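Colleague: What follows is a protein structure lacking sequence information:
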């Protein structure tokens, strides 16, 4: 609650917080829109594959000509990270392999890193965060995105002495969405393809939100940051509005749908027949908590919390998230408090490549939101036991065998012979995490299953 005061002190001392932004897409643009209105915060450098486009983005979100002229625009991310005049790096590219590369470069340079790139975090975040801690560097999830906001609610509940029963977010979901491709995605958003193209909307990126991949990635990030478990059979996406959260998201033994207490789950804003859920949570996040005693349960009722019929389970939620418009909180927390707004501390959830249709030997996988695979959430131990291929590495990999629709793609099913050096580095990083090794800071151990609270 003191970030603004701390930032004002830095500004008054002539020591603004200075950052490098890598990737000036939608999330980056929303962050950039707030920079001119945040005294004491400066973007020293923006690295993007298209620097001129990044300049236009800054102009489009309200930057003055003078501010644009004072900012360095480059396509050299490594040079942007290595600048001696910055405090923090924001990684917002969305590429898992490049995210790992940039995070490690920031750690080597002694810079705090805010990982907007949740795809990279789901792929290797536990290892990257451990490397950062060993180097005395902050590695943080991005406030404004749903994983960090959910982790905040979990931390609030635990700090208050409550048992966390479930936590997660809402989304628009139907089972048929797992098979949607970039060619068919816009009909489910109610858009014409021509209008989407005119707006510069990337169909594969938007499809990763629709087909369940992004939800799985974000729940893996939450599980790894909070220690919550992931469902043994993957996300169920139960239809559920905010009033029914404590009824639906309680353990089966108590009448709900959870395997046990202490789980992540995503709730759908659509009933299975396509009707809208009443008071849905499509844009928000939630935590379901359990009263530790009768007195606390009575207080739930006295202060108007929505509870289940027993009064013991209650929910708190945030109905919206503003992604990049809220990112300042992570930046300032990392630099001024030296604290992340959520960071992985264990490897509990993994996201595995799953065939969208019958795939044939010789086909090349095209990653998140594409035509070939979608990402399924699995317990990390189960993923490692079966040798599942992480969705973050299902890029430009050629299949060695036929894969039936709905089947998990395995490491042994793919050939990375023609992958570039950045992908090979990402593969090596992921393999090191799977082996429980951390070359720069001793050993990294996969956690045994433990009680959440």
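Modeller: Perfect, I can see it now. Since the structure is predicted, the reported quantities are computational estimates derived from the model, not experimental observations. Numbers count the residues shown, from 1 in each chain.
Colleague: C-alpha from now on. contacts and neighbour counts both.
Modeller: Fine.
Colleague: ok, then the element right after the longest strand along the chain?
Modeller: Identified as the longest strand of the chain according to DSSP state E is strand 163-171. Downstream of strand 163-171, the next assigned helix or strand under DSSP states H and E is helix 185-189.
Colleague: Flag every buried residue along that next one.
Modeller: For helix 185-189, the neighbour count (16 or more other Cα atoms under 10 Å) marks 185, 186 as buried.
Colleague: and what of stretch 82-93?
Modeller: Of the residues in stretch 82-93, 82, 86, 87, 88, 89, 90, 91, 92, 93 count as buried by neighbour count, 16+ other Cα under 10 Å.
Colleague: for it, how far is the first residue from the last?
Modeller: 17 Å (Cα to Cα, to the nearest Å).
Colleague: The helix or strand containing residue 219 relative to strand 163-171, how many degrees between them?
Modeller: Element membership of residue 219, judged by DSSP H and E, is helix 213-226. Here helix 213-226 runs at an angle of 160 degrees relative to strand 163-171 (axes from the mean of the first three to the mean of the last three Cα atoms, to 10 degrees).
Colleague: So which elements touch helix 213-226?
Modeller: helix 118-134, helix 146-159, strand 163-171, strand 263-268, strand 349-355, strand 373-379 (3 or more Cα pairs under 8 Å, 6 or more residues apart in numbering; DSSP states H and E).
Colleague: Second structure for comparison follows:
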């Protein structure tokens, strides 16, 4: 609660937290908008594949680019201005840098930037949840060994859910479920970039005018982003992934505690302690009352013993906590998230407290590629939000047992055998190069197998 005070103190001492932002897309731009007005933060440099795009993002978000642009990293450090570059690796190595923010969205790039950050003594805020789910447990361990912070991005839903889980457990509540809301119907799994704008209620022309990428936005509709984000939460909190994939039950904010109970208690969960996503649409397409489409939630219970929990349940009633009909299960929720506008919380927490706003503590859940249609040998997979596959959550042990291909690696790889619609794509189904991202992912898988062997012996 005193991050702003600490930032002001750093500013007064002439020691602002120096940040390197990689990726000047929508999330990066939202961060730029608030970074400019946050005392104690200094944007040392911004890197993007297009330096002109980075400058345009700064101008769009209120920066006087001509006035603040520095000629070099050293010039930026000495003058408090900002260097714009297309060289992300040089940014990470720049003297005086405290925190790297990866907002690229590319799993391979995110892994590369994280490894370089750890090598060069930089904390990292991983906006790139695709990279986190692909290899986050491995990367986070590298940072822990180096005495550095690897953090999920506050403002994005996974970090906000981690905060709610932490709140509940710190209060002594048992977490029953945690997750987010979205807009979902079962047919959305077959959505493609050609059909996506109809689900958002906008025209192709409006989307083009807004600079909106149809494949990226389609990943929010076809279930992939939900799977990735819930896997990130499971890996950070220890909550379990549903064995048969996300259920996406319809539930409004007032109904969270009733719907997201274990089945034995009248809810939809396999058991207590799970991640799940609620939809803002009933299965017939009608809107859910008090929907949580843009929000996050946690469902909790006071105790698993009715006698001991009686007093706490009474307090739930007295203070109008949202509960199920029994009064045993309660819910806390937030109806919105501010995306990159809130990212400064992660940056300040890493630099000033050496604490992450959520970080993987193990490889517990995965997001794997599932065929949207019958796929033929020789066909090229096009990754998250594309025409060929969507991402489904799986428990890590089930993913490894099935040899499932992570959705983060299902881009620009060729099938060597056919895959039926609805089937999981497997490593053996594709011809894949031994890239750095593949090697790191395989190393994480090997580490998990070793841990399982050791625990069984």
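Modeller: In hand now; what should we look at? Note that the coordinates shown come from a computational prediction; the quantities given were computed from them, not determined experimentally.
Colleague: List the TM-score for the superposed pair.
Modeller: The TM-score (TM-score structural alignment, normalised by the length of the first structure) is 0.95; 439 aligned residues with a Cα RMSD of 1.4 Å.
Colleague: Need the helices and strands packed on helix 213-226 of the first structure in a markdown table (columns: mean neighbour count).
Modeller: Formatted as a markdown table, those follow (neighbours: other Cα atoms under 10 Å):
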| stretch | mean neighbour count |
| --- | --- |
| helix 118-134 | 25 |
| helix 146-159 | 22 |
| strand 163-171 | 26 |
| strand 263-268 | 27 |
| strand 349-355 | 28 |
| strand 373-379 | 28 |
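Colleague: residue ranges for the strands of the stretch 201-350 of the first structure, please.
Modeller: With DSSP state E, counting those that start in this stretch as the definition, the stretch 201-350 of the first structure shows strands at residue ranges 263-268, 285-290, 313-318, 349-355.
Colleague: Quick one, which of these gets closest to residue 12 of the first structure.
Modeller: strand 313-318 (33.7 Å; Cα to Cα).
Colleague: Which part of the second structure matches that closest one?
Modeller: On the basis of TM-score structural alignment, strand 313-318 of the first structure is assigned to residues 329-334 in the second structure.
Colleague: Stretch 266-281 of the first structure now?
Modeller: Under TM-score structural alignment, the match for stretch 266-281 of the first structure is residues 277-292.
Colleague: Distance from the chain centre to the matching stretch, please.
Modeller: 22 Å (Cα atoms, centre = their mean, to the nearest Å).
Colleague: Also stretch 31-45 of the second structure?
Modeller: Stretch 31-45 of the second structure sits 22 Å away from the centroid of its parent chain (Cα atoms, centre = their mean).
Colleague: Pull out the buried positions in it.
Modeller: In stretch 31-45 of the second structure, counting by 16+ other Cα under 10 Å, buried: 31, 32, 33, 34, 35, 39, 40, 41, 42, 43, 44, 45.
Colleague: how much space between the residue lying closest to the first one once chain neighbours are set aside and residue 100 of the second structure?
Modeller: In other words, residue 31 of the second structure. For residue 31 of the second structure, ignoring the flanking residues on the chain, the nearest one in space by Cα to Cα, 6 or more residues apart in numbering is residue 340 at 4.5 Å. Residue 340 of the second structure is 14 Å from residue 100 of the second structure, where distance means Cα to Cα.
Colleague: Check residue 362 of the second structure too.
Modeller: In terms of Cα to Cα, residue 362 of the second structure sits 22 Å off from residue 100 of the second structure.
Colleague: Residue 218 of the second structure now?
Modeller: 28 Å.
Colleague: can you tell me which residue in the first structure aligns to residue 446 of the second structure?
Modeller: Using TM-score structural alignment, residue 446 of the second structure pairs with residue 435 in the first structure.
Colleague: Just give the number of residues close to its match.
Modeller: Per other Cα atoms under 10 Å, the neighbour tally for residue 435 of the first structure reads 14.
Colleague: For residue 153 of the second structure, see how far away the residue most central in space within the second structure is.
Modeller: Central residue of the second structure (Cα atoms, centre = their mean): residue 129, 3.9 Å from the mean position. Distance from residue 129 of the second structure to residue 153 of the second structure, counting by Cα to Cα: 9 Å.
Colleague: by contact count, what packs against the longest helix along the second structure?
Modeller: As assigned by DSSP state H, the longest helix anywhere in the second structure is helix 436-456. Counting contacts by 3+ Cα pairs under 8 Å, 6+ apart, helix 436-456 of the second structure packs against helix 107-119, helix 129-145.
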